[in-house]
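Colleague: the sequence isn't on hand, but the structure is:
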């Protein structure tokens, strides 16, 4: 049984990856804080070996004792909009990464998967592949990019198969309630109308459960070290997304498109080209968008 260490398992994306790992019968070892809220992992909580990060000087020894063969690093502090330019918060992520790299070196792990972000690219207006110039416009994106360079160099020096996933737009169950889709659903249940921009900006939304399947494949089969975009291949406008949610929840809800202006330097098309990933892993069968959106909506309605 493959032993996999995952960080960030109590978060939105990490919890779905952890769920997929458990369902694939991997031995899952996860790091968390004493005060971490594990509600996203309730269904798999007893199938995970948890390690308390707040036990200074001890958690690293426990990881080494469990001897994982693969690392998946999905933890990151400072993902909320108001924290993305807080340099003191963002830089702490590099300290944690270096701790993990030192452990990986000691254990001689065979593969290390790290989650990056489209924010490393900076302003995007179209479909981009991994050769697109990285020019981040936020501290969050800059620290992600710096982390990539540290991660890549260290792994090359110590012969670790390294994978950096540049994640684009995701949606699904168990998001934070203030994020777009759950916030829209709540608003549509509580009021009669809402103001929006024209909503013509396009995003390639990927269902978060599909990322779990992608990660599973990544650790179970060979993959070249490198950077890989992870994105849906079907971009839709924000207007269409909002209308789909409205039609499902409250068909009479009034959508005031054009009542608000776009923010300054608004990107109108953000999409990643995932061809490189598909060439490595083979064709990836993604969940039908409408089916995934309906499942997501039903989840938030049932879990107010």
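Modeller: The structure has been received and is ready for your questions. Please read these numbers as outputs of a predicted model, since none were measured by experiment. Numbers count the residues shown, from 1 in each chain.
Colleague: make it CA atoms for all contacts and neighbour counts henceforth
Modeller: OK.
Colleague: tell me what the biggest helix by length in the chain is packed against?
Modeller: Counting residues, the longest helix found in the chain (DSSP state H) is helix 87-107. Under the contact criterion of 3 or more C-alpha pairs under 8 Å, 6 or more residues apart in numbering; DSSP states H and E, helix 87-107 touches helix 59-66, helix 139-157.
Colleague: helix 59-66 and that helix, what's the angle between them?
Modeller: 30 degrees (axes from the mean of the first three to the mean of the last three C-alpha atoms, to 10 degrees).
Colleague: ok, residue 192 - contacts?
Modeller: Residues near residue 192 by C-alpha atoms under 8 Å, 6 or more residues apart in numbering: 252-254.
Colleague: show only the entries of those found in strands.
Modeller: residue 254 (DSSP state E).
Colleague: now the buried members of the contacts of residue 192.
Modeller: With burial judged by 16 or more other C-alpha atoms under 10 Å, the buried subset of those is residue 253.
Colleague: of the contacts of residue 192, which is the nearest to residue 107?
Modeller: Residue 107 lies nearest to residue 253 out of the contacts of residue 192, by C-alpha to C-alpha, at 55.9 Å.
Colleague: for the host helix or strand of residue 188, packing partners?
Modeller: Assigned by DSSP states H and E, residue 188 belongs to helix 180-190. On a contact count with 3+ C-alpha pairs under 8 Å, 6+ apart, helix 180-190 meets helix 238-249, helix 289-302.
Colleague: and the last one, what's buried?
Modeller: Buried residues in helix 289-302, defined by neighbour count with 16+ other C-alpha under 10 Å: 292-293, 296-297, 300.
Colleague: from the contact counts, what lies against it?
Modeller: Identification of packing neighbours for helix 289-302 by 3+ C-alpha pairs under 8 Å, 6+ apart yields helix 180-190.
Colleague: apply 10 Å and report the result again.
Modeller: Applying 3 or more C-alpha pairs under 10 Å, 6 or more residues apart in numbering; DSSP states H and E, one finds that helix 289-302 contacts strand 170-171, helix 180-190, strand 206-207, helix 208-220, helix 238-249.
Colleague: also this one, for the comparison:
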């Protein structure tokens, strides 16, 4: 099997590339920098902010994966132009170009549970719930991801297009400012932790589950559509923090909660219902946070 990944060293693209290496798939990578930590058959240096992608080289790929994005990490302070270009304009352009060229394989894009917006409703949201949400969007990342999802749900094409909504993904190589590595590293340093109230509920999926799901989708010949990847755990942020302290033999201080503000605190409950994908290919996430803490 041959796959092409757009995005060379991102958290998700790296996990998919490593899985491809493990499975001995042929792999082409497109990005700003050469892959680090994984290998590929061909690397193509591209800057999608400067020029449109020449999609002719993608035509013989069984799967083309768009794993480029911007805006998810607020601390990076990426420009609005970057967010909308990489999250909307570029993937839409690639969709249209693949259609024009007569691509016959599978194209993969990713949505986010954050597209649900600021909701207090406590339920596992379906694909239709997220696609139709009019809840207030707290940032440009959320808005841009909604725009892509609504395009994907509407445009006509002959190739297979899988658009996967993902919950919070985690793993040892994630940004150190994200919740799990932040807690672990701060405890190790003996420093003071700072959080919001911690009462937001989030769903978590280990990054290794994504390439495993893609391989299963290919094997089962999954139809085009929008699909939720349901994580194996749904928990309050405060519960995750407390469990990490317990595993590391420390007591969590209540004073660390409520000391900072974040844009996503208005999104009180974000969890995906994965029944559609589970019924289609039998996928269920299995990795638990406690199982992989030592990998950090």
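Modeller: Structure's in. What do you need? Keep in mind the model is a prediction, meaning the values are calculated, not measured.
Colleague: TM-score of the superposed pair?
Modeller: The TM-score (TM-score structural alignment, normalised by the length of structure 2) is 0.84; 286 aligned residues with a C-alpha RMSD of 2.9 Å.
Colleague: what count of nearby residues applies to residue 277 of structure 1?
Modeller: Residues within reach of residue 277 of structure 1, counting by other C-alpha atoms under 10 Å, total 22.
Colleague: am I right that it sits in a strand?
Modeller: No - counting by DSSP: H, G, I helix; E, B strand; the rest coil, residue 277 of structure 1 falls outside a strand, being helix.
Colleague: how many neighbours does the nearest residue to it once chain neighbours are set aside have?
Modeller: Take residue 277 of structure 1 and drop its neighbours on the chain: the residue closest to it by C-alpha to C-alpha, 6 or more residues apart in numbering is residue 228, 5.8 Å away. Neighbourhood size, residue 228 of structure 1 [other C-alpha under 10 Å]: 23.
Colleague: assign a three-state SS to residue 228 of structure 1, would you?
Modeller: The three-state assignment at residue 228 of structure 1 reads strand, by three-state DSSP.
Colleague: for it, what are its contacts?
Modeller: Residues in contact with residue 228 of structure 1, defined by C-alpha atoms under 10 Å, 6 or more residues apart in numbering, are 115-116, 129-130, 163-167, 272-278, 280.
Colleague: what of residue 10 of structure 2?
Modeller: 16, 31, 35-36, 67-69, 173-175.
Colleague: from residue 1 of structure 2, how far off is the residue nearest to residue 9 of structure 2 when sequence neighbours are not counted?
Modeller: Once flanking residues are discounted, residue 9 of structure 2 sits nearest to residue 35: 5.8 Å by C-alpha to C-alpha, 6+ apart. Distance, residue 35 of structure 2 to residue 1 of structure 2, using C-alpha to C-alpha, to the nearest Å: 20 Å.
Colleague: pick out whichever of those two has more residues nearby.
Modeller: Counting neighbours by other C-alpha under 10 Å for residue 35 of structure 2 and for residue 1 shows that residue 35 has the greater number, 19 against 12.
Colleague: buried residues, stretch 201-216 of structure 2. List them.
Modeller: In stretch 201-216 of structure 2, counting by 16+ other C-alpha under 10 Å, buried: 201-211, 213-215.
Colleague: any chance of the buried residues of helix 289-302 of structure 1 in a markdown table, with distance to residue 90 of structure 1 too?
Modeller: Shown next, in a markdown table, are the buried residues of helix 289-302 of structure 1 (distance: C-alpha to C-alpha, whole Å):
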| residue | distance to residue 90 of structure 1 |
| --- | --- |
| 292 | 32 |
| 293 | 31 |
| 296 | 30 |
| 297 | 32 |
| 300 | 30 |
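Colleague: out of those, give me the two with the largest separation.
Modeller: Once C-alpha to C-alpha is applied, the buried residues of helix 289-302 of structure 1 give 292 and 300 as the farthest pair, at 12.6 Å.
Colleague: joint contacts of the two?
Modeller: 172-173.
Colleague: to which residue of structure 1 is residue 216 of structure 2 aligned?
Modeller: For residue 216 of structure 2, the aligned residue in structure 1 is residue 217 (criterion: TM-score structural alignment).
Colleague: tell me the spacing between that match and residue 129 of structure 1.
Modeller: For residue 217 of structure 1, the distance to residue 129 of structure 1 - C-alpha to C-alpha - is 21 Å.
Colleague: same check, this time on residue 278 of structure 1
Modeller: Applying C-alpha to C-alpha to residue 278 of structure 1 and residue 129 of structure 1 gives a distance of 12 Å.
Colleague: likewise for residue 214 of structure 1?
Modeller: From residue 214 of structure 1 to residue 129 of structure 1 the distance is 18 Å (C-alpha to C-alpha).
Colleague: next: residue 17 of structure 1.
Modeller: For residue 17 of structure 1 relative to residue 129 of structure 1 (C-alpha to C-alpha), the value is 24 Å.
Colleague: before we move on, back to that, out of the helices and strands packed on helix 87-107 of structure 1, which is the most enclosed?
Modeller: Highest mean neighbour count of these: helix 139-157, a mean of 19 (counted as mean count of other C-alpha atoms under 10 Å).
Colleague: next, the angle helix 289-302 makes with the helix holding residue 188 of structure 1.
Modeller: 60 degrees.
Colleague: list the contacts of the residue nearest in space to the middle of structure 2.
Modeller: The centre of structure 2 sits closest to residue 166, judged by C-alpha atoms, centre = their mean, with a distance of 5.3 Å. Residue 166 of structure 2 is in contact with 110-114, 203-205, 210, 227-231, 271-272, 274, counting by C-alpha under 10 Å, 6+ apart.
Colleague: for residue 110 of structure 2, see how far away the aligned partner of residue 75 of structure 1 in structure 2 is.
Modeller: The pairwise alignment with structure 2 assigns residue 75 of structure 1 to residue 68, based on TM-score structural alignment. Distance from residue 68 of structure 2 to residue 110 of structure 2, counting by C-alpha to C-alpha: 9 Å.
Colleague: the host helix or strand of residue 165 of structure 1 vs structure 2, average distance?
Modeller: Using DSSP H and E, residue 165 of structure 1 falls within strand 161-167. With mean C-alpha distance after the TM-score superposition for structure 1, strand 161-167 of structure 1 departs from structure 2 by a mean of 1.0 Å once superposed.
Colleague: may I see the buried residues of that strand?
Modeller: Buried, per 16+ other C-alpha under 10 Å, within strand 161-167 of structure 1: 161-167.
Colleague: for stretch 70-81 of structure 2, same thing?
Modeller: Across stretch 70-81 of structure 2, burial judged by 16+ other C-alpha under 10 Å covers 70-72.
Colleague: dump the residues you listed to a markdown table, plus secondary structure.
Modeller: As requested, the buried residues of stretch 70-81 of structure 2 are arranged in a markdown table below (three-state DSSP):
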| residue | secondary structure |
| --- | --- |
| 70 | coil |
| 71 | coil |
| 72 | coil |
